[in-house]
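Asker: sequence below, structure please.
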Amino acid sequence: MDWVFNTFSEYLENDFKKRIGNPNPSVADLWDAFQVLFPATSAQLLVQEPVGNTVRFKPLAFYYADEMGPLIDAPLDYLKQNFGGGKFKINFYHGMQFIATINFKPEGPEIWRDLPEMEAIGPS
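Answerer: Here you go, the predicted model:
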């Protein structure tokens, strides 16, 4: 869970500055805020896919916080086992508000190429 907390830290610090008016929250303050925020978050998993002379991000999966356990516990193992190798991006959201993104690059065969693309989420 530490890597998720670190990924969220900039978002949490900005929230303390803007909403609470505290420009220098302690790590304990940020951790407490994270524990309240995380259960209300979701994540979208995408993979970088070369297309012609450019790349696109193919949406593969969407998770609510209570579904993220294996992904959070061992992200590289989870990605490699379920999607194979590639350049993956995990975008975290609180409702429609973007929180942060993090990239992972497990090695292995690209299992994800044979998987259907997830329907887009968010407003059209």
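
Asker: could you use CA atoms for every contact and neighbour count after this?
Answerer: OK.

Asker: for this structure, which helix is longest?
Answerer: Using DSSP state H to define each element, the chain has its longest helix at helix 2-15.

Asker: so which elements touch it?
Answerer: Here helix 2-15 touches helix 27-37, strand 97-104, going by 3 or more CA pairs under 8 Å, 6 or more residues apart in numbering; DSSP states H and E.

Asker: one more time with 6 Å
Answerer: Where contact means 3 or more CA pairs under 6 Å, 6 or more residues apart in numbering; DSSP states H and E, helix 2-15 is not packed against any helix or strand.

Asker: another one to check against the first:
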Amino acid sequence: MSTGDANVPDWLYRLFTGGSYPYLRRQAKFRFKRDPTPDVLRELFVDTFPRCTMKVLIEEKQGMIVQFRELKTYEPGQYMSLVWTPVDVLRTTYGRGKYKLNFYEGENFICTTNVKVDLD
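Answerer: Prediction:
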């Protein structure tokens, strides 16, 4: 999807602007004092996404407990190949496993997605 200045995969745009993670919707309500229109969400996405960092975490099971260990933090603009082909990049870089990709604006959590990588 091309959203003006931000050329990103559709899944990523839906993740940032969908109802599951209300960060951008809350920002719009705070700024404009009303529910955001799709155009307002697109504008906020184009403004916010270029400043976002991304953390890659891997699932580690210890008995009945599942926890996630941080592998790497990517600065803005350094993770585009990872969001376009997450399974391939994660497989090449880290191997098989269950991963989380967390997106942040500064210290503020925006959204997360899970990626399962099997060795084919």
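
Asker: tell me which residue of structure 2 is furthest from the middle?
Answerer: G63 (28.5 Å; CA atoms, centre = their mean).

Asker: buried residues, the longest helix of structure 1. List them.
Answerer: Neighbour counts using 16 or more other CA atoms under 10 Å place V4, T7, F8, S9, L12, E13, N14, D15 of helix 2-15 of structure 1 among the buried residues.

Asker: likewise stretch 51-59 of structure 2?
Answerer: C52, T53, M54, K55, V56, L57, I58, E59.

Asker: which residues of structure 1 does that stretch align to?
Answerer: Using TM-score structural alignment, stretch 51-59 of structure 2 lines up with residues 40-48 of structure 1.

Asker: gap between the matching stretch and the chain center?
Answerer: Centre-to-centre, stretch 40-48 of structure 1 and its host chain are 5 Å apart (CA atoms, centre = their mean, to the nearest Å).

Asker: quick one: contacts of it?
Answerer: The contact list for stretch 40-48 of structure 1 (CA atoms under 6 Å, 6 or more residues apart in numbering) reads 56-65, 87-94.

Asker: mark which of the residues you listed are buried, thanks.
Answerer: 58-62, 64-65, 87-93.

Asker: nearest to Q35 of structure 1, of those?
Answerer: A65 (11.4 Å; CA to CA).

Asker: which helix or strand contains the residue most central in space within structure 2?
Answerer: In structure 2, the C-alpha nearest the mean C-alpha coordinate belongs to F103, at 4.2 Å (CA atoms, centre = their mean). Using DSSP states H and E, F103 of structure 2 maps to strand 97-105.

Asker: which part of structure 1 matches that strand?
Answerer: The aligned range for strand 97-105 of structure 2 is 86-94, by TM-score structural alignment.

Asker: if we can go back for a sec, and the nearest residue to the residue nearest to the centre of structure 2 once chain neighbours are set aside, what helix or strand is that in?
Answerer: Nearest non-adjacent residue to F103 of structure 2, counting by CA to CA, 6 or more residues apart in numbering: M54, 4.5 Å away. Following DSSP H and E, one finds M54 of structure 2 within strand 53-62.
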